[in-house]
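S.K.: need a 3D model of the following:
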Amino acid sequence: MPEAPRTSVARKLRWGLLGTARINRSLIPPLRLSPRNEPVAVASRDAERAAAFARTWDLPKAYGSYEDLLADPDIDVVYVPLPNHLHVPWTLRAVAAGKHVLCEKPMALTPADVDAVARAADEAGVVVAEAFMYRHHPRTRRIRELIAGGALGELHLVRGAFTFVLDRPNDVRWRPEWGGGSLWDLGCYPVSFTRHVVGAEPEAVFAWQVLGPTGVDVSFTGQMRFPGDVLAVFDCGFRSRFRMEMAFVGRDGLLEAPRAFKPRPEEPMRRYGPDVDVPEPVLVDDPDDLYLGEVEDLAAAVLDGRPPEVTLAETRANTVVLEALLRSARTGRPVRLS
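M.R.: Here you go, the predicted structure:
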């Protein structure tokens, strides 16, 4: 078994970034804001690119291969923002090197791959978590509290959407063999959000998709049926104007959450009562940095032994639903889940 990272000595976790992906720009500032984390290294398969990235972001270490970063004993946590098909292989390699891992969503494309990660993490004694940043935002917690507390009456329907126009022809999301497509990239958010708020797993799903010229879904619409006759519908895609929203409909009210996955203070939630046409704003203290809660949660899991907000069991459950939705869209039939 590899030697565990030296987190018991240093209260700050030292992070290494696998790759120079755009999303790194969102993670480095909160790592610097956090009292328990710090970014120290970046790796690329192009040494010059890694060095340039390190200079731009003032990182003390740059590596010309992912393997060299994983071999660095001073790295405690590895962030994996690579294309979807590389998430599991490099998460497993990081775990084998004794590193904790924050892996971008979707962590895996099959439940079996999540199981492999879970077994490896357990054997190595490290923490692995999927990077759904919205889960760490106070607005998400407030939505769940309101619905669980009966603020809308009995919950009947959940609606979600995440779309934008993807017009970069060489984008990795166009490649089916790399886990491309809008469901894996965007639909995972409303599916995850719905499951989290309902607090249960769907009993059955049904879906339609529109395929693009490369064979990935460019538009996707899904339905989910939950216990207690709670229904959910969502859509995602690469060919419609930007939308990022969730809505929850109950017997006595409606709660709308604009920009649900990346909230902004200037767009608060709106709550409608039983017979009210004018909404009441639902205000929540928004953190200065959306991703700060994500890295602080990982630090709490590593340093304090607290389970991460998004456990591997939950990652597996979300993957099961996404895989079933894809199967339904491909066959034109509903899929029942145990």
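S.K.: going forward, measure contacts and count neighbours with C-alpha atoms only.
M.R.: Fine.
S.K.: now the farthest one out in this protein, which residue is it?
M.R.: Here the centre of the chain is the reference, and by CA atoms, centre = their mean the most remote residue is Asp275, at 35.8 Å.
S.K.: where's it relative to Gly180, distance?
M.R.: Going from Asp275 to Gly180 by CA to CA, to the nearest Å gives 43 Å.
S.K.: kindly report the same for Val218.
M.R.: Per CA to CA, Val218 is found 10 Å from Gly180.
S.K.: also this sequence, please, to line up against the first:
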Amino acid sequence: MTTHGAEVNWAVIGTGFISQSIADDLRLTPGARRQAVCSRDPDRARAFAADRGFAVAHGSVAALLDDSTVDAVYIATPHSTHAAIAIAALEAGKHVLIEKPMAVSAEQGRQIARAAAATGLFAMEAMWMRFNPAYRDLVAAARSGAIGEVRSVRASFGLPFGPADSTRWTEERASSTLLDQGIYPVTLALDVLGRPSRIRATGRVRDDGVDLTVHATFEYEDHRFAQLSASMVEYIEPTASASGSDGWMTVPAPFWAADEFTTRVGSIARALTEQHRTHHERRGNGYVPMLEAVTLAIAEHRTEHPTHSLADSIATLEVLDAVRHSLSSPTARPKETR
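M.R.: Okay, here's the model as predicted:
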């Protein structure tokens, strides 16, 4: 498989909401050609291709991976299938961009990394937040001392996507608010504060093992901390902030896709009455910066992107594993009192 000149022929595996957003933003991405889409329902694949300008529709993953016109695939399927499809795609000679979480465990992440190394192809988790210009400015400002020494992070992603007993969430699909929503607050904490020394987590977990709501505290040796929350059944204000010795920065909802943030620094009187706004224009649905960077990396025959390496993804998965372990401990789940 080779890339086609300066263009990369993209395929999308899956036809859900994320796939629709990705397809629309591929249209705005220089060097990206919308080549193929696949769904288990051939009629749905054909309708998706017609609506969003893809050249070919396939009725199975196997058929798509056998398509020699496809250079790279975006994998937007249930969490539990990400690793297996990514490895199969790499072995079929396709570059891969994998909807977050890249895998359901750090070990699965390492398996993908080994497959990418063996094939010499590009592989990355689609952590699009890290390519968001406003987010990049926020992290750079925090690291450069814009608010002094950063002492804490607060971030939440809680939205009621369905009832607690929804049948579309299953353990077999690895449905999980920690993996789906919680990965964003965790990534912010890691980017600003680094890896924690202790993790404490509580939450609401169904009898079948699907976590619905998670509250985690990351603790650091020098008394820094992060307070993180995620839910797929209730609202938890989806904003974020980083606080330091000289002030704080606040990101509006939804923080993982925000195009701006505000900074307040100085004396108490000044910090409470003055703010500096940093703003960037949004491109498409927000995925364009990531898709542009990945398309260029593939065209240049690179196997990773420095903004979000496979090692970064595996490190995040290791922390998510630790949160899950804390959540599953006997003392983690609150007991009802009467």
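S.K.: overlay them and tell me the TM-score.
M.R.: The TM-score (TM-score structural alignment, normalised by the length of structure 1) is 0.91; 325 aligned residues with a CA RMSD of 1.9 Å.
S.K.: quick revisit: is the residue farthest from the centre of structure 1 in a helix, a strand, or coil?
M.R.: Under DSSP: H, G, I helix; E, B strand; the rest coil, Asp275 of structure 1 falls in the coil class.
S.K.: ok, now which ones touch it?
M.R.: Listed by CA atoms under 8 Å, 6 or more residues apart in numbering, the contact set of Asp275 of structure 1 is empty.
S.K.: cool, Tyr134 of structure 1 as well?
M.R.: With contact set as CA under 8 Å, 6+ apart, Tyr134 of structure 1 has these partners: Thr140, Ala260, Phe261, Lys262, Leu290.
S.K.: structure 2: which residue goes with the third one?
M.R.: What it means is Phe261 of structure 1. The criterion is TM-score structural alignment: under it, Phe261 of structure 1 has Trp256 as its aligned partner in structure 2.
S.K.: now that match: how far from Gly182 of structure 2?
M.R.: Plainly put, Trp256 of structure 2 is 11 Å away from Gly182 of structure 2 if you go by CA to CA.
S.K.: strands of the stretch 1-150 of structure 1, start to end?
M.R.: 13-18, 37-43, 61-63, 77-80, 100-104, 128-131 (DSSP state E, counting those that start in this stretch).
S.K.: again with the stretch 151-300 of structure 1
M.R.: Going by DSSP E, counting those that start in this stretch, the stretch 151-300 of structure 1 shows strands at 155-165, 204-211, 217-226, 230-237, 239-250, 254-258, 269-272, 280-282.
S.K.: okay, the fourth one sits on what stretch of structure 2?
M.R.: Using TM-score structural alignment, the residues of structure 2 aligned to strand 230-237 of structure 1 are 224-231.
S.K.: do the same with the shortest one
M.R.: On structure 2, the counterpart of strand 280-282 of structure 1 by TM-score structural alignment is residues 275-277.
S.K.: circling back to that earlier point, for Val218 and Gly180 of structure 1, indicate the residue with more neighbours.
M.R.: The residue with more neighbours, out of Val218 of structure 1 and Gly180, is Val218; 25 against 22, by other CA atoms under 10 Å.
S.K.: if we can go back for a sec, list the contacts for the match of Phe261 of structure 1?
M.R.: Trp256 of structure 2 makes contact with Met129, Tyr135, Tyr184, according to CA under 8 Å, 6+ apart.
S.K.: let's see it at 6 Å
M.R.: By CA atoms under 6 Å, 6 or more residues apart in numbering, the residues touching Trp256 of structure 2 are Met129.
S.K.: Gln20 of structure 2 corresponds to which position in structure 1?
M.R.: Correspondence of Gln20 of structure 2 to structure 1, assessed by TM-score structural alignment: Arg25.
S.K.: tally of neighbours for that match?
M.R.: Residues within reach of Arg25 of structure 1, counting by other CA under 10 Å, total 11.
S.K.: also the one 4 residues further on?
M.R.: Here the count is done by other CA under 10 Å, and Pro29 of structure 1 has 16 residues near it.
S.K.: pick out the residue nearest the middle of structure 1.
M.R.: Structure 1, centroid-nearest residue using CA atoms, centre = their mean: Phe132 at 2.6 Å.
S.K.: to which residue of structure 2 is that residue aligned?
M.R.: Pairing criterion TM-score structural alignment: the partner of Phe132 of structure 1 within structure 2 is identified as Met127.
S.K.: what's the answer for Pro81 of structure 1, then?
M.R.: Residue mapping for Pro81 of structure 1 onto structure 2 gives Ala76, with TM-score structural alignment as the criterion.
S.K.: now its match: how far from His280 of structure 2?
M.R.: Counting by CA to CA - Ala76 of structure 2 and His280 of structure 2 are separated by 27 Å.
S.K.: those two - which one has more neighbours?
M.R.: Under the neighbour definition other CA under 10 Å, Ala76 of structure 2 and His280 were set side by side, and Ala76 has more, 23 against 14.
S.K.: ok, the more buried one touching Glu99?
M.R.: Yes: in this structure Ala76 of structure 2 lies within contact range of Glu99 using CA atoms under 6 Å: 5.4 Å.
S.K.: the longest helix seen in structure 1 against structure 2, how far on average?
M.R.: Using DSSP state H to assign secondary structure, the helix with the most residues in structure 1 is helix 312-331. By mean CA distance after the TM-score superposition for structure 1, the fitted helix 312-331 of structure 1 averages 0.6 Å away from its aligned residues in structure 2.
S.K.: list the buried residues for that helix?
M.R.: For helix 312-331 of structure 1, the buried set under the neighbour-count rule, 16 or more other CA atoms under 10 Å, comprises 312, 314-329.
S.K.: now do stretch 273-281 of structure 1
M.R.: Gly273.
S.K.: now that stretch, how far from the centre of its chain.
M.R.: Relative to the mean C-alpha coordinate of its chain, stretch 273-281 of structure 1 is positioned 32 Å out (CA atoms, centre = their mean, to the nearest Å).
S.K.: endpoints of it, how far apart?
M.R.: Taking CA to CA, the first and last residues of stretch 273-281 of structure 1 lie 12 Å apart.
S.K.: ok, stretch 218-235 of structure 2 next?
M.R.: According to CA to CA, stretch 218-235 of structure 2 extends 21 Å from its N-terminal end residue to its C-terminal end residue.
S.K.: what residues does it touch?
M.R.: Outside stretch 218-235 of structure 2, the residues that reach it (CA under 6 Å, 6+ apart) are 151-163, 177, 181-182, 185, 196-199, 212-217.
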